[in-house]
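J.: Prediction below, plus the sequence it came from.
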Amino acid sequence: MTDPVSRRAVSLAVLAAGAVVLAPAGAQAMQTALDQHRHDWDWLAGSWNVQHHRLNSRLTGETQWTDFRGTCAMVPTLNGFGNMDDNWLDLPAGAYRAMGIRAFNPETRQWSIWWFDERSQTIDPPVRGGFENGVGTFTGEDTLRGQPIIVRFRWTDIATPHPHWEQAFSPDGGATWEVNWRMEFSRA
C-alpha cells in the first residue's frame, strides 16, 4: 500500500503526462516551429577569422574600399534564443573591439540584432528579421549625418565553410541600396 503523498505524486505525474498527450496538435506544431528558431544561428557558434572589406565613406559616392582582418567568437545564450559575439577589428587606423547581440522574439518570430562598438560606447538601433531559404535578412531604421536611413544586414552562404555578411544603407526608404561593408568568415 502506498502512502497518500506518493499516490498524489503519481496522480500529478499521470495528469502532467496526459496534458502533454491531450495538448492540441496545433499548439505542439507551433512549439516545434518555435523550437526550430533555437538553431537559426548554430552555424555561427565558435571562433572565426574574418576578412573585412569596408567602403571608406558611406552614401557619399565613394568607390575606395579598405581591407583588413579581424576575429569573431560567438556563443549561444538564452537557451538558443539569443547569442552574442565578441569581435576584434584590425583597422589600419587602429584596432578596436565590438559586440553583436542577438535575441529572438517568439511573438513576432523575428531576430533583433544590436551592435555595440567600444569606440563610441553606444548600442546601435536594432535591425530585425530572419532566415529564409538559407539567407538571413535584417533591416532597421537609423540616421547617418542627421539623415534617416534604412540599414540592412544580409547573411549568405551560411551552410558553407565561408559564411558571408554584408551591410547596406538606403537613404530613400529602400528604393536603392549602397553596400558599404562585407565580411567573409573562415573557421579559426
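T.: Nice, I can see it.
J.: CA atoms for contacts and neighbours, from now on please.
T.: OK.
J.: Okay, Gly82 and Ala45: tell me how far apart.
T.: Going from Gly82 to Ala45 by C-alpha to C-alpha, to the nearest Å gives 11 Å.
J.: Now the longest strand along the chain: buried residues?
T.: Using DSSP state E, we find that the single longest strand of the chain is strand 65-77. By 16 or more other C-alpha atoms under 10 Å, the buried positions in strand 65-77 come out as 67, 69-76.
J.: And what about the most centrally placed residue in the chain, helix, strand or coil?
T.: Compute the mean C-alpha point of the chain, and by C-alpha atoms, centre = their mean the closest residue is Arg102, 4.6 Å away. Under DSSP: H, G, I helix; E, B strand; the rest coil, the three-state class of Arg102 is strand.
J.: can I get the buried residues of strand 65-77 in JSON lines with distance to Trp177?
T.: Listed next are these as JSON lines, based on distance: C-alpha to C-alpha, whole Å:
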{"residue": "Asp67", "distance to Trp177": "21"}
{"residue": "Arg69", "distance to Trp177": "25"}
{"residue": "Gly70", "distance to Trp177": "25"}
{"residue": "Thr71", "distance to Trp177": "27"}
{"residue": "Cys72", "distance to Trp177": "26"}
{"residue": "Ala73", "distance to Trp177": "29"}
{"residue": "Met74", "distance to Trp177": "28"}
{"residue": "Val75", "distance to Trp177": "31"}
{"residue": "Pro76", "distance to Trp177": "31"}
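J.: Of the residues you listed, which pair is most distant in space?
T.: Asp67 and Pro76 (28.5 Å; C-alpha to C-alpha).
J.: Grab the longest helix from the protein for me.
T.: Ranked by residue count under DSSP state H, the longest helix found in the chain is helix 4-22.
J.: take a look at this one as well, against the first:
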Amino acid sequence: MSSPHDFDFFFGGWDVRNRRLADFLDPESGWQEFTATHRCWSLFDGAANIDEIDCSSQGFKGLTLRLFDRETEDWSLNWSSSRTGKLFPPVIGRFTDGRGEFYGDDTHDGKDVRVRFVWSGISERTARWEQAFSVDGEKTWVTNWVMEFTRRPTDS
C-alpha cells in the first residue's frame, strides 16, 4: 500500500550517475553518461516533496514536485527543466513492495508517448530511477534515462 512517506528515503543530498539515450525513442542512438548532484526536501509532513538535480556539465537543472493524493493513495510526479521552465505532464502511480511505478502521457519530438518512471533498488545509501517511453500502447518500451543515486557522505 502506498503512503505519504514513500519518498522519505529520498530526502537529503545525493550524487547521481546518469545514463541517457542520445535520442529518447531510438535504442540504437547510444548512451550519454554524466554526473550530477541532487537534493530533496520534504513538504506537507512527507505527503509532498520537491527536489532539484544540478546537471551542470549538461547546462541544465531539473526540478520534480511530488504530491500524494490521500483519496486515491497515488503520487503525481511533475518534472520541469531549467531549459524550458515548463511543467511536463505528470506521471501518476504508487509503490508496491518497495518498487514505484508511475505512468503518464506526453509528446516527444512531435510523437505521442506513454511515459513510465520506475523507482527501485532503494536503500539508505542508494536508489535507482529509470524513464521509458512507449509509442505502441505499452507493447514495447524504450528505457531512455537511468539515474543511479548514491547518498552524499555529508547526508548520512
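T.: That came in fine, so what should we check first? Here the structure is a predicted model, which means the values were calculated and not measured.
J.: picking that back up, what's the closest non-adjacent residue to the aligned partner of the residue nearest to the centre of structure 1 in structure 2?
T.: Alignment note (TM-score structural alignment): Arg102 of structure 1 maps to Arg66 of structure 2. Distance criterion C-alpha to C-alpha, 6 or more residues apart in numbering; nearest residue to Arg66 of structure 2, sequence neighbours excluded, is Leu77 at 4.6 Å.
J.: So that neighbour versus Lys111 of structure 2, what's the distance?
T.: In terms of C-alpha to C-alpha, Leu77 of structure 2 sits 21 Å off from Lys111 of structure 2.
J.: With neighbour numbers in mind, choose between those two.
T.: Comparing Leu77 of structure 2 with Lys111 by other C-alpha atoms under 10 Å, the one with more neighbours is Leu77, at 23 against 10.
J.: The more buried one: helix or strand, and which one exactly?
T.: strand 74-81 (DSSP states H and E).
J.: could you check the angle strand 74-81 makes with the helix or strand immediately after that strand in the chain?
T.: Per DSSP H and E, the first helix or strand lying C-terminal to strand 74-81 of structure 2 is strand 91-96. Angle, strand 91-96 of structure 2 to strand 74-81, by axes from the mean of the first three to the mean of the last three C-alpha atoms, to 10 degrees: 130 degrees.
J.: can you name the residues of structure 1 that strand 91-96 of structure 2 overlays?
T.: Taking TM-score structural alignment, strand 91-96 of structure 2 hits residues 127-132 over in structure 1.
J.: count of residues packed around Val135 of structure 2?
T.: Val135 of structure 2, neighbours per other C-alpha under 10 Å, totals 17.
J.: Likewise for Met84 of structure 1?
T.: Count around Met84 of structure 1 with other C-alpha under 10 Å applied: 20.
J.: Show me what it aligns to in structure 2.
T.: For Met84 of structure 1, the aligned position in structure 2 is Ile50, judged by TM-score structural alignment.
J.: Equivalent analysis for Phe169 of structure 1, please.
T.: Per TM-score structural alignment, Phe169 of structure 1 is aligned with Phe133.
J.: Verify the contact between that match and Arg116 for me.
T.: Yes. When contacts are counted by C-alpha atoms under 8 Å, Phe133 of structure 2 is listed as touching Arg116 (6.4 Å).
J.: Which one's more surrounded, the two?
T.: A count of neighbours by other C-alpha under 10 Å puts Phe133 above the other of Phe133 of structure 2 and Arg116, at 27 against 22.
J.: tell me which element Asp136 of structure 2 falls in.
T.: With DSSP H and E as criterion, Asp136 of structure 2 is part of no helix or strand.
J.: Could you check how far the closest residue in space to Trp165 of structure 1 that isn't next to it in sequence is from Glu62 of structure 1?
T.: With sequence-adjacent residues excluded and distances taken as C-alpha to C-alpha, 6+ apart, Trp165 of structure 1 is closest to Trp155, at 4.6 Å. Computed as C-alpha to C-alpha, the Trp155 of structure 1 to Glu62 of structure 1 distance reads 23 Å.
J.: What is the neighbour count of the aligned partner of Phe11 of structure 2 in structure 1?
T.: Counting by TM-score structural alignment, Phe11 of structure 2 corresponds to Ala45 in structure 1. For Ala45 of structure 1, the count of nearby residues is 15 (other C-alpha under 10 Å).
J.: ok, Ala45 of structure 1 touching Gly80?
T.: No. Using C-alpha under 8 Å, Ala45 of structure 1 is not in contact with Gly80, being 10.6 Å away.
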